[in-house]
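Trainee: Show me how the following folds:
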Amino acid sequence: MDDAQMEVIMPLIMFGGEAKSSAIEAINAAKTGDFEKADERIKAANEAIVNAHHGQTELLTKAANGEEVPLSIYMVHAQDHLMTGIAFVDLAKEIIELYRVIKTN
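Mentor: Okay, the predicted model is just below:
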């Protein structure tokens, strides 16, 4: 694994984790009725996912162009972080909407 690959992989890990953390913060804000903060944290989570996708797109483009993209435990870990972040954000959006219904009734 060379430095160029790690420069792509590490942001995937970082931004995937950031998305998950922001989604959890959004749920906690909604739980207390602070929907403005919940929306702001979901926006931050979505931005983290977009940033992570830039690195993933770079890797996919290389592979599509016939370049070798070696598989490593770091790559697997990075993809796991990204997918977990995406799942948390999707579920957080649904949970926040449920809290909106509960808090307004």
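
Trainee: From here on, just use CA atoms for contacts and neighbour counts.
Mentor: OK.

Trainee: and Leu82, what does it touch?
Mentor: Leu12, Ile13, Phe15, Gly16, Gly17, Ile49, Ala52 (Cα atoms under 8 Å, 6 or more residues apart in numbering).

Trainee: ok, and it, which helix or strand is that part of?
Mentor: If you go by DSSP states H and E, Leu82 is part of helix 73-104.

Trainee: Could you also give me the structure for this second sequence? I'd like to compare it with the first:
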Amino acid sequence: MGLIINGGNAKSDAMEAIQAAKTGDFALAEQKLEESDKALVEAHHSQTSMLTQEASGEDMKVTLLLVHSQDHLMNAITFRDMASEVVDVYKKMAGVTVD
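Mentor: Got it, this is the predicted structure:
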């Protein structure tokens, strides 16, 4: 469940970053991108824990929930990357220097 919860939080934070940038609140947009990154780190910890268990010989059943959680994480990562680009576009449109 850590993958699903943290993946969902990461995606939501990334979406909030885009919404903040859309209104010109670039400080909030950057804050939300950072929060998204933190949620992704937590999701990766969950994923690493499962991978470590399987690598240690513990049998891991491939369930619909496991597949869904991995899908959720991958979508969150992709969305986070895209959100960063969208925030940069809004910054450029506003005349703000992009790193």
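
Trainee: Mind checking the TM-score on these two?
Mentor: Put the two chains on top of each other and the TM-score (TM-score structural alignment, normalised by the length of the second structure) is 0.93; 96 aligned residues with a Cα RMSD of 1.0 Å.

Trainee: List buried residues within the contacts of Leu82 of the first structure.
Mentor: Leu12, Ile13, Phe15, Gly16, Gly17, Ile49, Ala52 (16 or more other Cα atoms under 10 Å).

Trainee: now, which of those residues lie within helices?
Mentor: In helices, judged by DSSP state H, the following of those are found: Leu12, Ile13, Phe15, Gly16, Gly17, Ile49, Ala52.

Trainee: Can you lay out the buried ones among the contacts of Leu82 of the first structure as CSV showing distance to Asp80 of the first structure?
Mentor: Shown next, in CSV, are those (distance: Cα to Cα, whole Å):
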residue, distance to Asp80 of the first structure
Leu12, 9
Ile13, 8
Phe15, 12
Gly16, 8
Gly17, 10
Ile49, 13
Ala52, 12
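
Trainee: By how much does stretch 17-26 of the first structure deviate from the second structure on average?
Mentor: Stretch 17-26 of the first structure differs from its equivalent in the second structure by a mean of 0.4 Å after superposition (mean Cα distance after the TM-score superposition for the first structure).

Trainee: Give me the range in the second structure that that stretch lines up against.
Mentor: Residues 8-17 of the second structure are matched to stretch 17-26 of the first structure when aligned by TM-score structural alignment.

Trainee: tell me which residues of the matching stretch are tucked away?
Mentor: Buried residues in stretch 8-17 of the second structure (16+ other Cα under 10 Å): Gly8, Asn9, Ala10, Lys11, Ser12, Asp13, Ala14, Met15, Glu16, Ala17.

Trainee: Quickly find the element holding the last one.
Mentor: It refers to Ala17 of the second structure. Assigned by DSSP H and E, Ala17 of the second structure falls in helix 2-22.

Trainee: ok, of the ones in helices among the buried ones among the contacts of Leu82 of the first structure, which one's closest to Glu68 of the first structure?
Mentor: Lowest distance from Glu68 of the first structure to these (Cα to Cα) belongs to Leu12, with 18.6 Å.

Trainee: Please give me every residue in contact with the closest one.
Mentor: Neighbours of Leu12 of the first structure in contact, by Cα under 8 Å, 6+ apart: Ala52, His53, Gly55, Gln56, Ala78, Gln79, His81, Leu82.
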